[in-house]
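>>> structure of the sequence below:
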Amino acid sequence: MARIGIVGSQGRMGAALAEAIRAAGHEMSGGVDRDTGDVAQLAATSDALVDFSAPVALQATLDACVASGIPVLIGTTGLESEHHAAIDRAASGIAVLQTGNTSLGVTMLAHLVQEAASRLGPDWDIEIVEIHHRMKVDAPSGTALLLGEAAAKGRGIALADNSERGRDGITGRRAEGAIGFASLRGGTVAGEHTVYFAGTDERIAMTHLAENRMIFARGAVKGAAWLLGRAPGRYTMPQVLGL
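Presented below is the predicted three-dimensional model:
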């Protein structure tokens, strides 16, 4: 049994994480949110932290975990290069798992996307379409970017140099080898992602449907427990599944 603390405990994911921690037989050591709790104190009384808060809160979480010598799983999306640099620094002293999606199903989907991208040539166009609830503030979703990175890795290219987003107006023909993104927002959709491989006269579609936020919470708890006892460094959800 592990003592797992939640950063972002009052949000929708916070409630799901609390339920998942109990269901997995662990103890919720406490929670902090924007205006409540002390993350340093939470880290001092926990075996691991799970952070699903906001990018602005990330540095405080990392500092608290480093000071207490405990691992952290980061599921916060919308991270920029400076956040990843901070994670790299923290990972020199503690185990850190950062991911755009903690679903075990999405983790497997990313594995399959990378495999397909590595075997299909650049004449197969890759498009990633995602839809989320109206309250989501970042786009493309962290999961869409995760899938895009998987496709780019399969092709041996850099996603940052080979992506097309937000097409509007006369954009010209599609660039060969580009990975396209389209983001839809509305209703209460927990998350739906489809990766299209569009070739000449044929098309492959790989889809993951999130029917409840509990899938992310269960995966996050599994990942946090997996981090216990790991050496300092950056880890990934595929490693949790042994991929």
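
>>> contacts, neighbours, all on C-alpha from now
Noted.

>>> and the longest helix along the chain, what does it pack onto?
The longest helix of the chain (DSSP state H) is helix 104-119. Applying 3 or more CA pairs under 8 Å, 6 or more residues apart in numbering; DSSP states H and E, one finds that helix 104-119 contacts helix 142-155, strand 202-209, helix 214-227, helix 237-240.

>>> to check against the first, give me the structure of this:
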Amino acid sequence: MAQSPDILKIAIAGASGRMGHMLIEAVRNDPMCMLAGALDVPSSPGIGNDATGFLGQASGVNIESDVRKGLQNSHVLIDFTRPEGTLAHLKICRELGVKLVIGTTGFTDEQKAEIAEAAKDIAIVMAPNMSVGVNVTLKLLQMAAQAMPTGYDIEIIEAHHRHKVDAPSGTALKMGEVIADAIGRDLKDCAVYERYGHTGERDPSTIGFSTIRGGDIVGDHTVLFAGIGERIEITHKSSSRATYAQGSLRAASFLASKKNGLFDMFDVLSLR
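I've put the predicted structure just below:
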């Protein structure tokens, strides 16, 4: 039977990992998507295996370390790997005209500029968290900050599993950026990431971050607006990476009609 021309052909980076498996399963369960490629590092034991073998199914798509080969039949690459890997994939996506959904975190400003430059040629959605719920939470934080620009101390507390290598999380930093922008501050100037010893009184213009790493916590984020006589806590808790996978597919579908440009989940979800 001929495939519908509307079927979105998706490749997954980090196909042997936990998030890779979640993304592959989500693609396989979506009737409007097709798994067209699977990538992993050359040292991965999954190289050469069928990408859906972990599901007890055969897809005919093998996990490749050759990026060009893995992308040759794909419209979009979804990448939740490491900054260095994502940037290597980015170069080849740009060459091949493959669109890109980036869920990787931990980029430097220079690396973000490199992604923005590539977006002149291909369409990219980049967000530190692809969860629909997290991005609705970001919108709520923006509204709260605009309504309470003074008189409230702002603290961001995040918790993730023991294997997460960057801190604070990209989601926590995005929360800080959204809040700072809403109240006319620059997060680079007002963020406080560490407190130890005699710190003196809290500077009311700062935004504080606290990081917890342990166990198998998927991702918890709480923003505290502490005023005199009251406090507001806005919290999002993830119990499954499936939310990130579903949001990623929405981002991939959003890119189907875009030729180039750099977008985020506010664009995907019409939250501007």
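
>>> what's the angle between the longest helix of the first structure and helix 214-227?
Helix 104-119 of the first structure runs at 80 degrees relative to helix 214-227, counting by axes from the mean of the first three to the mean of the last three CA atoms, to 10 degrees.

>>> Val101 of the second structure falls within a helix, correct?
No - per DSSP: H, G, I helix; E, B strand; the rest coil, Val101 of the second structure lies outside any helix segment and is strand.

>>> what does it correspond to in the first structure?
Aligning on TM-score structural alignment places Val101 of the second structure opposite Leu73 in the first structure.

>>> so who does that match touch?
Going by CA atoms under 8 Å, 6 or more residues apart in numbering, Leu73 of the first structure touches 48-51, 96-98, 220, 223-224.

>>> next up, the contacts around Lys139 of the second structure.
Leu271.

>>> quick one: map it onto the first structure.
Using TM-score structural alignment, Lys139 of the second structure sits opposite His111 in the first structure.

>>> same question for Pro128 of the second structure.
Using TM-score structural alignment, Pro128 of the second structure lines up with Gly100 in the first structure.

>>> would you mind measuring from the residue nearest to its match when sequence neighbours are not counted to Ala110 of the first structure?
Leaving out its chain neighbours, the residue that sits closest to Gly100 of the first structure by CA to CA, 6 or more residues apart in numbering is Gly142, at 4.3 Å. Note on Gly142 of the first structure: its distance to Ala110 of the first structure, by CA to CA, to the nearest Å, is 12 Å.

>>> could you check which of these two has the larger neighbour count?
Ala110 (23 against 18; other CA atoms under 10 Å).

>>> check contacts around the spatially most central residue of the first structure.
Closest to where the C-alpha atoms of the first structure average out (CA atoms, centre = their mean) is Gly100, at 1.3 Å. Contacts for Gly100 of the first structure were tallied using CA under 8 Å, 6+ apart; they are 75-77, 141-143, 145-146.

>>> could you do Asp216 of the second structure as well?
Counted by CA under 8 Å, 6+ apart, Asp216 of the second structure has contacts 160-162.

>>> show me the strands in the first structure, by range?
3-7, 27-32, 48-51, 72-74, 95-98, 125-132, 163-165, 179-185, 192-199, 202-209, 233-235 (DSSP state E).

>>> returning to that earlier point: of the helices and strands packed on helix 104-119 of the first structure, which is nearest Gly30 of the first structure?
Among these, helix 214-227 comes nearest to Gly30 of the first structure, with 14.2 Å by CA to CA.

>>> other residues contacting that closest one?
2, 4, 13, 16-17, 20-21, 24, 48-50, 71-73, 75, 95-97, 101-104, 237, 240.

>>> which residue numbers in the second structure go with that helix?
Residue span in the second structure matched to helix 214-227 of the first structure, by TM-score structural alignment: 242-255.

>>> got the buried residues for that stretch?
Buried residues in stretch 242-255 of the second structure, defined by neighbour count with 16 or more other CA atoms under 10 Å: 242-255.

>>> ditto for stretch 184-202 of the first structure
Those would be 185, 189-197, for stretch 184-202 of the first structure by 16+ other CA under 10 Å.

>>> how about a markdown table for those residues, with distance to Glu127 of the first structure added?
Converted to a markdown table, these look like this (distance: CA to CA, whole Å):
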| residue | distance to Glu127 of the first structure |
| --- | --- |
| Arg185 | 17 |
| Val189 | 20 |
| Ala190 | 20 |
| Gly191 | 17 |
| Glu192 | 14 |
| His193 | 11 |
| Thr194 | 8 |
| Val195 | 6 |
| Tyr196 | 5 |
| Phe197 | 7 |
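
>>> and which of these is nearest to Pro122 of the first structure?
Phe197 (10.0 Å).

>>> roughly how far apart are the match of Pro128 of the second structure and Pro140 of the first structure?
Gly100 of the first structure sits at a distance of 11 Å from Pro140 of the first structure (criterion: CA to CA).

>>> got it, and Glu82 of the first structure?
18 Å.

>>> who has more neighbours, those two?
Under the neighbour definition other CA under 10 Å, Glu82 of the first structure and Pro140 were set side by side, and Pro140 has more, 22 against 9.

>>> now which residue in the second structure aligns to the more buried one?
Superposed on the second structure with TM-score structural alignment, Pro140 of the first structure falls opposite Pro168.

>>> could you find the closest non-adjacent residue to the residue opposite Pro55 of the first structure in the second structure once aligned?
Residue correspondence to the second structure (TM-score structural alignment): Pro55 of the first structure is matched to Pro83. Nearest non-adjacent residue to Pro83 of the second structure, counting by CA to CA, 6+ apart: Phe107, 5.8 Å away.

>>> neighbours of that neighbour, how many?
Using other CA under 10 Å, the number of residues around Phe107 of the second structure comes to 18.

>>> and for the one 5 residues further on?
Close neighbours of Lys112 of the second structure, defined as other CA under 10 Å, add up to 15.

>>> ditto for Ser141 of the first structure
Ser141 of the first structure: 25 neighbours (other CA under 10 Å).

>>> do I have it right that it meets Gly75?
No - counting by CA atoms under 8 Å, Ser141 of the first structure stays clear of Gly75, with 11.9 Å between them.

>>> list of residues touching stretch 161-174 of the second structure?
Residues contacting stretch 161-174 of the second structure (CA under 8 Å, 6+ apart): 105-106, 128-129, 156-158, 209-211, 213-219, 221.

>>> quick one: residues contacting the aligned residue in the first structure for Ile183 of the second structure.
With TM-score structural alignment defining the correspondence, Ile183 of the second structure maps onto Arg155 in the first structure. Arg155 of the first structure makes contacts with 114, 117-118, as judged by CA under 8 Å, 6+ apart.
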